[in-house]
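*Asks:* got a structure for you, letters missing:
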C-alpha cells in the first residue's frame, strides 16, 4: 500500500531537521527544500489558500509563510534578479548596503540557475506573487547565462582582476541540458515570454536553444546531456521539458515526427523488469547477479504481470526510482504516435506498463517504516528519490483516473486496493515537475501580467 502519512511525516521531519549525512549537500539546500515542499503539496499536506488540507497535517499557515520568507531572506541576491542555491554560498559578513566599489565580495555572491528554478518553484507552490522579484532583471540575467551554442551556464561570475576589462563576465558550470531546462522553466514562471512579447526586455535566443537540443539527439533515439553522448533519460526529460516550455507544449511541431516517435520508443523500451535466477539455490548470490531486461523481451519469457517494473536511465542499468519520473514525465509530454487519439494530460505515458511501474515503486523502493523512497531496492531513502517516487506515482494516478479507474490495471481485488491507494495524490504537471494546482496558480499570475 502507498504509505501516504509516513511519506508526509518523512518530508515534514526533513524540513525541520535534516540528518547529519545531508551536510555535504548543504550548498544545494534549495533543492532539498523543493523536494520536501513539492512532495507535501502532492500529498495534500499543505494549507494553501482555500485548498482543503489533510486533517492529519500538522503544518500551519504561519509555517508556510516562514518558509517563503526564508527563501527570500537567505537566497535572493540583493539585486533581486537571481537566487543562490543555499545561504551557505553567500559571502559572509558583508554589508550589501555599501556600493560595490567598497569591495569585490559582491562580485562572487552570484546567482545559480538551478537555485533560481528551485526557489521559483517553492514560491509558486507556497502561492507567492513574485512582487519582490525584479522579473525584468532576471530575464536579463538568464540571457547572460546563455552560451553562443544555445546551451546555458550555471551562472555568471563577475571579475575585476583582469587588466583588460573593468568588469569581465565569465560563465561557469557544466555544459549540458539541465541548466537549459532550468532557464526555460524560470522564464515561464516569471512570465519572461510575456515581457519579451511586450518589448519590455529581450528574450533568450530560443532558436539556438532548440538547435542545441537537436544536436543532443543520439543515434539510438534518446537525448543525451550533450552532443555525441549516450542517450539518457535525464537528458530526454530536460530536452523535452525545455521544448515544451518554450513552445507551449507543441513538442512534435518543434522536434518533428521522426525524433518524437523514436524518443517515445526509446523511453518505453527503458521500462525494465528485474530478472532473478530462481533456479539458483546459492545463499551467497549477490545483487550483482540481478540484471534488467526490457519489458518487451521479458514478457516472452515469464509472465510480466508477476514482476514489478520500473524505468532505467541508460542501457544495461537497473530500474531506478528517479527514472520512473524522468522517463514517465517525458512520455507524458509526448503525444501518442501514429494515432488519432484525442489529446490528454498523460500523453504517451499510457503506453507504458502502469501497473508494473506502480508495483515496482510500492514494493521495491518504498520505505513503509520511515517513509520516502530509495534509489533501488534495499537502499536508504533520500529526499530526491523520495520526491520523484511520489511524483512518479502521481503521474501514474493521472493515467489510472483518465483510463477509468484501478480495476483496469489489476489482476485481483487485493491488488486493486494497492493501486487505488495512490489515487489521493494530486495531479502533477510533468513539464514543470510541480502539482497541476501549482501550475494553475502560475497561470493566474501570467494572466495578470498579460493584462498589465
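*Replies:* On my side now, so go ahead. Fair warning: this is a prediction, and the values are worked out from it, not measured in the lab. Numbers count the residues shown, from 1 in each chain.
*Asks:* for the rest of this, base every contact and every neighbour count on C-alpha atoms.
*Replies:* Fine.
*Asks:* which stretches of the stretch 201-350 of the chain form strands?
*Replies:* Along the stretch 201-350 of the chain, the segments classed as strands by DSSP state E, counting those that start in this stretch run 271-275, 291-294, 309-311.
*Asks:* any chance of TSV for those, columns mean neighbour count and distance to residue 419?
*Replies:* Converted to TSV, the strands of the stretch 201-350 of the chain look like this (neighbours: other CA atoms under 10 Å; distance: least, CA to CA, whole Å):
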stretch	mean neighbour count	distance to residue 419
strand 271-275	24	18
strand 291-294	20	23
strand 309-311	31	14
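*Asks:* who wins for proximity to residue 171 among these?
*Replies:* strand 309-311 (34.3 Å; CA to CA).
*Asks:* which residues in the stretch 251-400 of the chain form helices?
*Replies:* Secondary structure of the stretch 251-400 of the chain (DSSP state H, counting those that start in this stretch): helices at 251-255, 257-268, 295-298, 321-333, 354-360, 383-402.
*Asks:* use this one as the comparison:
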C-alpha cells in the first residue's frame, strides 16, 4: 500500500459480517473463543464510532446466557467458565450500559475464589496460573468496584516475582519476558495504583526495542513483527508515559500495510489474511497514537475512554485524554 489511508468503512463491514460466516471452518474451530471474539469485534466497532452496527439486545442476551452457576462466564454456550471470557463478558456489557443486568455478586464471588495464597490467580478451577489471569481478575473487580474483596498487596508481590532483569515480565516467576505478559503486569499495577513498583526507564527501553526496521513491533527479542503488539507494547508504553520513545509514523505505516484492501480487516503481517483479533489490536495501536480521529482506547482497561468515564469510581490517572 502506497498511502496511509485507513479503510474504516471496510473494517466495519468486515466485523459485522463475521458472525454470518457459519459455513466456514474457522467459525467452528474458534467457537470456544466466541466471547473474546465478540469483545474484540464490538470494541473495534466502538473505536470506529460504529458500535450501533451491532445488535445490542441480541448480544446482551447471548452474553448473559453464557454465565455459569458458579458466576463465571464461558467462551460460548456449553463451554467451561474462565477468567478470560468472564472479563470479556463484563467488558461487553459495560459498553452496552447493561451491567445492571449482570449478577455482580456471583461474578465477584467467582473471581475471589480463584485467588491463591501467593496472590496469583487460577484461570479456572483446573489450576493454571498466569499473569494474564491476575490482570483479568483485577480488571473485573475494578470495573465492578469490588477490588476490596481480594488481597491487593499479595497481587503486587506476585507480579514483582514475575519481573526479570531486563525489566520485562513473564507469565510466571522465572519465565521469559514477553510484551503481552508485560502489559498484563503493568496494567494490573496501574489499576492498583502501584506503578511506582516499576523501573519505568528500564522497562520502557525494553519495550521500545521491540520496534523493528520495518516499523512493526515484536513480543520478544529475535521474533518477527506482528500487528497485535501494536497494542501489547504501545499500551504499556502509554501507561508509563513513554509512548514517544518509538517511531509512531513507521508503526502506523506497518499497521496500514496489514489491511486487506478487498475485504477489510487487519492481518498480523502484510499480505496475510485478516482476523478480528488483529483488526482490533491494530486499531487500538492507531487509536493510542492519535491517528485518524478514532475513539480513544484506554491503555490499561482496553476499553473506550468515554465508556470508562461513566464509572465514577475509576481514577484514570494515566489517561491524558
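*Replies:* Arrived safely. All values derive from a computational prediction rather than experimental measurement.
*Asks:* rewinding a little: want to throw the strands of the stretch 201-350 of structure 1 into JSON lines with distance to residue 147 of structure 1?
*Replies:* Formatted as JSON lines, the strands of the stretch 201-350 of structure 1 follow (distance: least, CA to CA, whole Å):
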{"stretch": "strand 271-275", "distance to residue 147 of structure 1": "34"}
{"stretch": "strand 291-294", "distance to residue 147 of structure 1": "38"}
{"stretch": "strand 309-311", "distance to residue 147 of structure 1": "32"}
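*Asks:* circling back to that earlier point, looking at the helices of the stretch 251-400 of structure 1, which is buried most?
*Replies:* helix 321-333 (a mean of 29; mean count of other CA atoms under 10 Å).
*Asks:* list the contacts of it.
*Replies:* Helix 321-333 of structure 1 is contacted from outside by 233-234, 236-237, 240-241, 244, 249, 251, 264, 267, 310-313, 345-349, 357, 361, 365, 373-376, 384-385, 388-389, 391-392, 395, 430-431, using CA atoms under 8 Å, 6 or more residues apart in numbering.
*Asks:* ok, now stretch 275-285 of structure 2?
*Replies:* Contacts to stretch 275-285 of structure 2, defined as CA under 8 Å, 6+ apart, come from residues 11, 15, 37, 40-41, 43-44, 47, 227-231, 234-235, 255, 265-268, 297.
*Asks:* surely residue 157 of structure 1 forms part of a strand?
*Replies:* Yes - Residue 157 of structure 1: assigned to a strand according to DSSP: H, G, I helix; E, B strand; the rest coil.
*Asks:* wait, it sits on residue 171?
*Replies:* Yes - judged on CA atoms under 8 Å, residue 157 of structure 1 makes contact with residue 171 at a distance of 6.1 Å.
*Asks:* among the strands of the stretch 201-350 of structure 1, which is nearest residue 139 of structure 1?
*Replies:* Nearest to residue 139 of structure 1, of the strands of the stretch 201-350 of structure 1 and by CA to CA, is strand 309-311 at 35.4 Å.
*Asks:* show me what that closest one is packed against.
*Replies:* strand 271-275, helix 321-333, helix 354-360 (3 or more CA pairs under 8 Å, 6 or more residues apart in numbering; DSSP states H and E).
*Asks:* thinking again about what came up before, now the helices of the stretch 251-400 of structure 1 as TSV including distance to residue 186 of structure 1?
*Replies:* Formatted as TSV, the helices of the stretch 251-400 of structure 1 follow (distance: least, CA to CA, whole Å):
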stretch	distance to residue 186 of structure 1
helix 251-255	18
helix 257-268	24
helix 295-298	36
helix 321-333	18
helix 354-360	30
helix 383-402	20
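*Asks:* re earlier: who wins for proximity to residue 205 of structure 1 among the strands of the stretch 201-350 of structure 1?
*Replies:* strand 309-311 (33.3 Å).
*Asks:* what span of structure 1 lines up against stretch 174-186 of structure 2?
*Replies:* Matched against structure 1 by TM-score structural alignment, stretch 174-186 of structure 2 falls on residues 228-240.
*Asks:* chain center to the matching stretch, what's the gap?
*Replies:* Computed by CA atoms, centre = their mean, to the nearest Å, the chain-centroid distance of stretch 228-240 of structure 1 equals 14 Å.
*Asks:* quick one on the thing from earlier: closest to residue 297 of structure 1 out of the helices and strands packed on strand 309-311 of structure 1?
*Replies:* Ranking these by proximity to residue 297 of structure 1 (CA to CA) places strand 271-275 first, at 9.1 Å.
*Asks:* what sits up against stretch 218-232 of structure 1?
*Replies:* In contact with stretch 218-232 of structure 1 (CA under 8 Å, 6+ apart) are residues 175-178, 212-213, 215-217, 233-236, 239, 259, 262-263, 265-267, 313-314.
*Asks:* can you select the buried ones among those for me in PyMOL?
*Replies:* Applying 16 or more other CA atoms under 10 Å to those leaves a buried subset, and the PyMOL line that selects it is:
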select buried, resi 175+176+177+178+212+213+216+217+233+234+235+236+239+259+262+263+265+266+267+313+314
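*Asks:* in JSON lines: the helices and strands packed on strand 309-311 of structure 1, plus distance to residue 15 of structure 1.
*Replies:* JSON lines is the format used below for these (distance: least, CA to CA, whole Å):
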{"stretch": "strand 271-275", "distance to residue 15 of structure 1": "32"}
{"stretch": "helix 321-333", "distance to residue 15 of structure 1": "20"}
{"stretch": "helix 354-360", "distance to residue 15 of structure 1": "26"}
